[in-house]
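J.: predicted structure and sequence below. I'll ask about it afterward.
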Amino acid sequence: MHFKSAVLLCALYFVAKTQSIGFDQREIEELNALFIQHKDPITGILPNDVINSYLKNVGYTGGVEQFKEGFVLNNETMPDFLIMLADHIKIPDSLMQVCLTTYEVRLFVGWFKVQNERGKKNGHLTGAEIYDILNDQPKIIKNYNNTIKTEFKDENAINVLQYLTAIMKHKKENFRQHLNKKQIDKCRALYDSSKDHLDSVKQKALFKSLNLVSEEYDYLLDFDHVRPAAHELQELLVFYSEYDEDFDSEAPFTTNVGQFMWEFAKLYDKNHDGLLNIQEELLKFAKTYTTESFYGKIEAFLEEFHPDRSRPMCPAMFMEMQITLQPDYNSMDISRIVNDMWSKKRNT
């Protein structure tokens, strides 16, 4: 079995570059259900037609060139397959949903692979081995520690799909997103010091400051960069909003970071370059559909923080604008104004 037909399928579903979120809950649960239902009972291989059907259903847009001819999908190869999927946009992807970002997928799957290498190397871990992963990580896994342990028994054979499905299920119970200007500035500094892609060394230093992993596993923070820096910055802001705890709740901040990044990419960034020219949809939309006073706030923000109108606005500056426009701790946001205006327009 191989992926020749998948390559053709992916070409048919190619869309313009934009951000990838890793996985949402539906994508993970559907693949897990397909694997349970359709894998060969003897070889443990998921048939190629089932894989192609799944890729089509989620609108996968990437290629599969990194896999050699004859690649099969089973428990042993599933971790790399999941990372491949996470690194490429899938049409239903939405940062507005509870999701696993590509950073989380790489970290969670990376730990699973490390633990599997220590054991039988068969793509399965026991419940006890899963507990070792949960107990070993300082921050990124701590919110799931006690709740996920209820999903598995010590002797259970658990594959990486079951493991991620459990994490996703319990992420809803621990989900939060918030950013203040100090946090946004850290992400923006990384972007400003990067070129085509986010600087790997500086990004690792930023992630190490979050104490996401123990020192033994800090090599798992060496992320590959498959998207342009401006696109990756969108997901970085979402990821950072969920895992940075150095947060001054007394300073103005914004929640709904994923929603704002969705708006940035889908409503305003019409040429899909990850940046907003001042003449792009942001100001056109704001001027047409929001109140004169609110549009004036946008103009005032740009005058103070972005006077060079020839320079595009990156996602981090877009998030700074959300805080500046609504300094009362996000009691109101542009999303609600936009939705209200759209509703009125549709009803007229």
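T.: It's in. Not measured: the values here are computed from a predicted model.
J.: please make it C-alpha for all contacts and neighbour counts, starting now.
T.: OK.
J.: list the contacts of Ile334.
T.: For Ile334, the contacting residues are Gln322, by C-alpha atoms under 8 Å, 6 or more residues apart in numbering.
J.: count the neighbours of Asp308 for me.
T.: 11 (other C-alpha atoms under 10 Å).
J.: wait, I meant Glu215
T.: So Glu215, with other C-alpha under 10 Å, has 11 neighbours.
J.: please apply the same query to the one 3 residues further on.
T.: The number of residues packed near Asp218 is 15, by other C-alpha under 10 Å.
J.: next up, a second structure to put side by side with the first:
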Amino acid sequence: MHFKIVVLFSVLNFFTATWSFGLGLRHINGLIDISENFCINNRMIETYFVSEGITNSDQITTLKRNLDEDTTLSEFLISLAYCNKGTFSFAEKSLSTYEVKLFVRMFVAQDKKGKHDGFLNRYELQKLIGKGFNLKKNIKKLIKSEFKDKKRIHVLTYLAVILKHKPLGSGLDEEQIDECHILCDSYDQFLDSEYQQHLFGSLKHIVSKKYVNDLLDIHHVHPAPLELKELVIFWAEYNEAGVKVPFLTTEEVRNAMAQFTKFDQDKDGLLNFEEFSNLVVEEYSDPDAKALIKTFNPLKSRLMCAVMFLKVKLLNDVPRKTLAMLWDDDK
């Protein structure tokens, strides 16, 4: 199954009005469960969309209409990663849209070197993992061991195993969060591609050098505040540079983004003062934190992005002077 180029761009453009999530294990396994020899028809995909909370009738109709008969799901999976899925939670381990796009296309590139049928044999898979990924040897060994009894490996099972063994990462310290804050300060409609490339340049250990350009070739589909949430999780997961105290673990970064998203009622990737106030009242027991609502009542016009919220979480007791700094437009 694949999208023709024109169809793919029309679908991605249609998804731009939503927000980027990526793919969790349940989304990948759900496709495996409904497929018959990895062949998925329109009836199956409609059932799958409903089960995963993709209930927008226009989205479902558009995807069903443009599905083709084929043995691969490559471009469809990339499109699905961009789609809003009601069952998605930032708190759960998942593959970001960056990873889905990169890992799927690495799989396809390897497939094209042999019999291009949408599958890899064990030798091709071992070559891709061995030379394509810059993972630790024990992680590579675990991934390869998952396929030792399989003669044909499909992109869905490949993604599921990659996700299963994906490194946890070091999380983010204050300095690293501040680096992301530069993106928060400088974005217009989309994140600053040049500075985003700078951040990703420190993560070249994800894949081998020949694939680095694929990772750094940034194509923005979603508005900056929404993509920023995914970017901080992605960086926390692949940060092996080490962290300084105080820092947030990768799990804490994920949970913070889940919390942020819960109170982002208009789903614009920003918390206005009312949304932030609701979060403080419900999530914080510290009386001083609750007092911040009244203290910053005049700042109702200010907006808090995901990185600013991480800084609040990092500082734990949320001192007034620090929060004032975060809300300062001139920082």
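T.: Arrived safely, thanks for sending. Being a predicted model, the structure only gives us computed values, none of them experimental.
J.: distance of the residue nearest to the spatial centre of structure 1 from Thr254 of structure 1?
T.: Centroid check for structure 1 by C-alpha atoms, centre = their mean gives Thr101 as the closest residue, at 2.5 Å. Going from Thr101 of structure 1 to Thr254 of structure 1 by C-alpha to C-alpha, to the nearest Å gives 19 Å.
J.: in structure 2, point out the residues matching whatever helix or strand Gly258 of structure 1 lives in.
T.: Using DSSP states H and E, Gly258 of structure 1 sits in helix 257-263. Aligned by TM-score structural alignment, helix 257-263 of structure 1 falls on residues 253-259 of structure 2.
J.: what ranges do the strands span in the stretch 1-150 of structure 1?
T.: 23-24, 99-100 (DSSP state E, counting those that start in this stretch).
J.: winner for burial among those?
T.: strand 23-24 (a mean of 26; mean count of other C-alpha atoms under 10 Å).
J.: after superposition, how close is that strand to structure 2?
T.: Taken over the aligned residues, the distance from strand 23-24 of structure 1 to structure 2 averages 1.3 Å (mean C-alpha distance after the TM-score superposition for structure 1).
J.: so what's the gap between that strand and the chain middle?
T.: The chain centroid and the centroid of strand 23-24 of structure 1 are separated by 8 Å, computed with C-alpha atoms, centre = their mean, to the nearest Å.
J.: against which helices or strands is it packed?
T.: Helices and strands touching strand 23-24 of structure 1, by 3 or more C-alpha pairs under 8 Å, 6 or more residues apart in numbering; DSSP states H and E, are strand 99-100.
J.: centre of the chain to the strand it packs on, how far?
T.: What separates the centre of strand 99-100 of structure 1 from the centre of its chain is 6 Å, taken as C-alpha atoms, centre = their mean.
J.: show me where the stretch 1-150 of structure 1 has helices.
T.: Secondary structure of the stretch 1-150 of structure 1, counting by DSSP state H, counting those that start in this stretch: helices at 4-12, 25-38, 48-57, 78-86, 102-118, 127-136, 145-149.
J.: ok, now which ones touch the alignment partner in structure 2 of Asp80 of structure 1?
T.: Residue correspondence to structure 2 (TM-score structural alignment): Asp80 of structure 1 is matched to Glu75. Contact analysis of Glu75 of structure 2 by C-alpha under 8 Å, 6+ apart lists 2-3, 8.
J.: check these for burial and list the buried ones.
T.: 2-3, 8 (16 or more other C-alpha atoms under 10 Å).
J.: dump those residues to TSV, plus distance to Asp214 of structure 2.
T.: Formatted as TSV, the buried ones among the contacts of Glu75 of structure 2 follow (distance: C-alpha to C-alpha, whole Å):
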residue	distance to Asp214 of structure 2
His2	20
Phe3	20
Leu8	18
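J.: what's the closest of those to Met325 of structure 2?
T.: Nearest to Met325 of structure 2 among those: Leu8, at 42.8 Å, using C-alpha to C-alpha.
J.: the closest one should be in a helix, yeah?
T.: Yes. Counting by DSSP: H, G, I helix; E, B strand; the rest coil, one finds Leu8 of structure 2 located in a helix.
J.: what segments of the stretch 201-331 of structure 2 are helices?
T.: 209-216, 224-238, 250-263, 273-283, 287-295, 306-315, 320-326.
J.: distance of Glu227 of structure 2 from Ser193 of structure 2?
T.: 12 Å.
J.: the more surrounded of those two?
T.: Counting neighbours by other C-alpha under 10 Å for Glu227 of structure 2 and for Ser193 shows that Glu227 has the greater number, 20 against 16.
J.: so the more buried one touches Thr18, yeah?
T.: No. Look at Glu227 of structure 2 against Thr18 with C-alpha atoms under 8 Å: they stay out of range, at 11.0 Å.
J.: aligned counterpart of Leu203 of structure 2 in structure 1, please.
T.: Match for Leu203 of structure 2 (TM-score structural alignment): Leu210.
J.: tally of neighbours for the residue nearest to that match when sequence neighbours are not counted?
T.: Excluding the flanking residues, the one nearest Leu210 of structure 1 by C-alpha to C-alpha, 6 or more residues apart in numbering is Asp244, at 6.0 Å. Residues contacting Asp244 of structure 1 under the criterion other C-alpha under 10 Å number 18.
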